[in-house]
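Q: sharing a sequence plus its predicted fold:
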Amino acid sequence: MTSPQTVLITGCSSGMGREAALALHRLGHRVHATARRPESLADLAAQGIATSALDVTDERSMADAVAAVEAEHGHVDVLVNNAAYGLHLPVESATPEEVRAQFDTNVFGLVRMAQLVLPGMRRAGRGRIVNISSMAGRFSPPGGAFYHASKHAVEAISDSLRLEVAPFGVEVVVVQPGPTITGFGATAVGTMHGGPADDRTDPYGAFRRELADMYANRAFTRRGGAVPAETATRVIVRAVTAPRPRARYAIGTLARGTMLAKRLLPDAAFDALMRRSFPLPKAV
């Protein structure tokens, strides 16, 4: 993909979505950066990037955003499904509403966006869907069941979709970041509900505190193995622009190493690795 492309990106208010929008714009592509709160995109608009509201949990919002891009350009050349957040709670502690909200954003919104752009891509005989998954799609640690399950789903959906749409000239690419130095860690901590943990009433209280501390202060740092946002951005740009893209792009040594360990180690050995790497609840 060397000529300018029309690229629609979800979740551009911060992090990798924002950086990818800027990088692709600098390369001359027609970028449409979107977010639930369009005011968070004011600085992108000031640099000449087209911006609009898009909430991946709202059908009308998604349909309107795609229709607006198609009205201007005919079809979306590249969809980057980036909008997501991480719910990090013990399985027993999460409410049904929290679990549904996690899948509404990370899975069902991604699917619906693909469904909305595919008719235009099929008419054009070309297109590319880049799904931002995660190393989380290949393993699941304590406290990460629902976020990691959502990324497992993204991996499975992408595999099926890649085969289904290839005859129409449409490519599907998965990007698998490991920990990246963005605001994701703080967002993850923000999803650990319930206020201050009370060990007298919450059997997971100390675990939640330790998990929040790990995500806030260690996991998303260079010492924790996280890669700079610029590194992740370069890989996303490659996934968007490569003439012959790979099916998957892993980002970072930690991501590649962890996914390799999950594939090669017996379950008992990988569980032992998780116990050494993550806090665990303590029985009293």
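A: Alright, I've got the coordinates. This one's a predicted model, so the numbers in the text were calculated from it and none came from an experiment.
Q: for the rest of this, base every contact and every neighbour count on C-alpha atoms.
A: Will do.
Q: for the closest residue to A124 other than its chain neighbours, give me its contacts.
A: Once flanking residues are discounted, A124 sits nearest to H75: 7.4 Å by CA to CA, 6 or more residues apart in numbering. By CA atoms under 8 Å, 6 or more residues apart in numbering, the contact set of H75 is 6, 69, 117, 120-121, 124.
Q: from S61, how far off is H75?
A: Counting by CA to CA, to the nearest Å, the gap from H75 to S61 is 17 Å.
Q: please apply the same query to T253.
A: Shown here: T253 relative to S61, a distance of 37 Å by CA to CA.
Q: just G190 next, same as before
A: Using CA to CA, one obtains 25 Å as the distance from G190 to S61.
Q: contacts for stretch 127-138, please.
A: Stretch 127-138 has contacts (CA under 8 Å, 6+ apart) with 76-82, 110, 114, 121, 147-155, 158, 169-178, 239-240, 250, 255-256, 258-259, 262.
Q: show me what contacts R238?
A: When contacts are counted by CA under 8 Å, 6+ apart, R238 is found next to P245.
Q: distance between the helix or strand where it lies and the chain's centre?
A: R238 belongs to helix 229-241 when assigned by DSSP states H and E. Chain-centre distance of helix 229-241: 13 Å, with CA atoms, centre = their mean, to the nearest Å.
Q: okay, now the one to match up with it:
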Amino acid sequence: MKKVIVITGASSGMGKETAKKLIGEGHIVYTLARRVEQMEDLKNLGGHPIKMDISNEEEVTKAVQTIIEKEGRIDVLWNNAGFGLYGSVEDVPLEEARKQMEVNVFGLALMTQKVVPFMRKQKSGLIINTSSVGGKVYFPMGAWYHASKHAVEGLSDCLRLELKPFGINVVILEPGFIATEFGSVLLNNFEKISKDSAYSEMMNAIISNTKKTEAEGSNSQPTVIADAVSKIIKTKNPKTRYSVGKMAKPLIFLRNLVGDKMYDKMVTSQLK
């Protein structure tokens, strides 16, 4: 069945690959992102790109209104926009930390607030919120990113209960290590931090591990996320969570299995 699908953060990586798959499956797909020029290929495939900053309420409102005016409904909202901010709590300026929360948490909430009234009216809908394996586990230098994804987990659980009476499903997507721009963003963040940082040794170990992983090409391809999202959309009664991609399920299983101190030791052992 053809559905009207809205994807935020669709200019690259998981969002773009999934948009391609869903367009190919015959759905009406609206792709929203700041870098609209990077979605020209999606337009050529039959998609509907819209330039939108997830942290700008006026732009979000306008985008949703445009879709409703053209289609009359929104069947699926995939809140996928987000980025990773890395650096120690001591080093990262709070202005940057607020931006992390503004995009990863409040942007997701804003988009949801604008779409839900239409889903309630049609008494149906599916909202997929992109969390991360980082919403269940943690690593040093990622405090603000992990905080944002832990927040998405909690927000989504509450939202699921609130919207269930209206026939709206809420699903949490927890990607593992996916071959996207994430690694380069992490490295760029570290470059902004002074080389005299008290945490430079730890940062260098993380930089080395990140570069090694990217060089080996051992991360899962974004297509695994595209397949998962397609499956979720087709499922009448989807699960509440989908852990997808390299190390997603093993890391979450491990975190649930061992206590805090044991997990801390296992993580720090990888930074030597």
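A: Received the coordinates, thanks. Bear in mind that the values here come from a model prediction, so they are computed numbers and not experimental data.
Q: the first structure: matching residues for the longest strand anywhere in the second structure?
A: Once the second structure is assigned using DSSP state E, the strand that runs over the most residues is strand 168-175. Using TM-score structural alignment, the residues of the first structure aligned to strand 168-175 of the second structure are 170-177.
Q: what do you get for stretch 110-121 of the second structure?
A: Under TM-score structural alignment, the match for stretch 110-121 of the second structure is residues 112-123.
Q: ok so, going back, the match of strand 168-175 of the second structure against the second structure, how far on average?
A: Stretch 170-177 of the first structure differs from its equivalent in the second structure by a mean of 0.5 Å after superposition (mean CA distance after the TM-score superposition for the first structure).
Q: run through who's touching that stretch.
A: 121-122, 125-135, 137, 155, 158, 161-162, 165, 232, 235-236, 239, 245-252, 255.
Q: and those, which of them are in strands?
A: Going by DSSP E, the strands hold 127-132, 248-251 from the contacts of stretch 170-177 of the first structure.
Q: conserved subset of the contacts of H75 of the first structure in the second structure?
A: Counting by both residues aligned by TM-score structural alignment, their matches' CA atoms under 8 Å, the second structure reproduces these contacts from these: 6, 69, 120-121, 124.
Q: save the residues you listed as JSON lines, and put in neighbour count and distance to S277 of the first structure too.
A: Output for those, formatted as JSON lines (neighbours: other CA atoms under 10 Å; distance: CA to CA, whole Å):
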{"residue": "T6", "neighbour count": "22", "distance to S277 of the first structure": "41"}
{"residue": "V69", "neighbour count": "19", "distance to S277 of the first structure": "44"}
{"residue": "G120", "neighbour count": "18", "distance to S277 of the first structure": "45"}
{"residue": "M121", "neighbour count": "22", "distance to S277 of the first structure": "43"}
{"residue": "A124", "neighbour count": "16", "distance to S277 of the first structure": "47"}
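Q: distance to L273 of the first structure added to those, as JSON lines?
A: Below are those laid out as JSON lines (distance: CA to CA, whole Å):
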{"residue": "T6", "distance to L273 of the first structure": "43"}
{"residue": "V69", "distance to L273 of the first structure": "46"}
{"residue": "G120", "distance to L273 of the first structure": "46"}
{"residue": "M121", "distance to L273 of the first structure": "43"}
{"residue": "A124", "distance to L273 of the first structure": "47"}
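Q: taking those, tell me the two that lie furthest apart.
A: V69 and A124 (14.4 Å; CA to CA).
Q: okay, helices next: where are they in the stretch 101-250 of the second structure?
A: 108-122, 143-163, 182-191, 200-216, 223-234, 248-257 (DSSP state H, counting those that start in this stretch).
Q: those: which one's closest to L22 of the second structure?
A: Closest to L22 of the second structure of the helices of the stretch 101-250 of the second structure is helix 223-234 (CA to CA; 6.8 Å).
Q: what's the mean gap between the closest one and the aligned bit of the first structure?
A: Once fitted to the first structure, helix 223-234 of the second structure is off its aligned match by 1.6 Å on average (mean CA distance after the TM-score superposition for the first structure).
Q: just to revisit the earlier point, for ChimeraX, what selects the buried ones among the contacts of stretch 127-138 of the first structure?
A: Buried residues among these (16 or more other CA atoms under 10 Å), as a ChimeraX selection:
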select :76,77,78,79,80,81,82,110,114,121,147,148,149,150,151,152,153,154,155,158,170,171,172,173,174,175,176,177,178,239,240,250,255,256,258,259,262
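Q: mean per-residue distance, the match of stretch 110-121 of the second structure to the second structure?
A: Stretch 112-123 of the first structure sits 0.4 Å off on average (mean CA distance after the TM-score superposition for the first structure).
Q: how far away from the center of its chain is that stretch?
A: A distance of 20 Å separates the centroid of the chain from that of stretch 112-123 of the first structure, by CA atoms, centre = their mean.
Q: which other residues reach it?
A: So stretch 112-123 of the first structure is in contact with 56, 62-63, 66, 70, 74-77, 79, 81, 127, 129, 168-170, going by CA under 8 Å, 6+ apart.
Q: between the contacts of H75 of the first structure, which is nearest R218 of the first structure?
A: T6 (37.5 Å).
Q: pretty sure the closest one contacts E70?
A: No. Contact between T6 of the first structure and E70 fails when scored by CA atoms under 8 Å: they sit 9.5 Å apart.
Q: what do those two both touch?
A: The contact sets of T6 of the first structure and E70 overlap at V76 (CA under 8 Å, 6+ apart).
Q: please say which position in the second structure C12 of the first structure maps to.
A: C12 of the first structure maps onto A10 in the second structure, by TM-score structural alignment.
Q: from K195 of the second structure, how far out is that match?
A: 34 Å.
Q: tell me which of these two has more neighbours.
A: Comparing A10 of the second structure with K195 by other CA atoms under 10 Å, the one with more neighbours is A10, at 30 against 13.
Q: so that one, which of the three states?
A: Three-state call for A10 of the second structure (DSSP: H, G, I helix; E, B strand; the rest coil): coil.
Q: residues contacting the aligned partner of V267 of the second structure in the first structure?
A: Aligned by TM-score structural alignment, V267 of the second structure pairs with M274 of the first structure. Residues in contact with M274 of the first structure, defined by CA under 8 Å, 6+ apart, are 141-142.
Q: okay then, goodbye and thanks.
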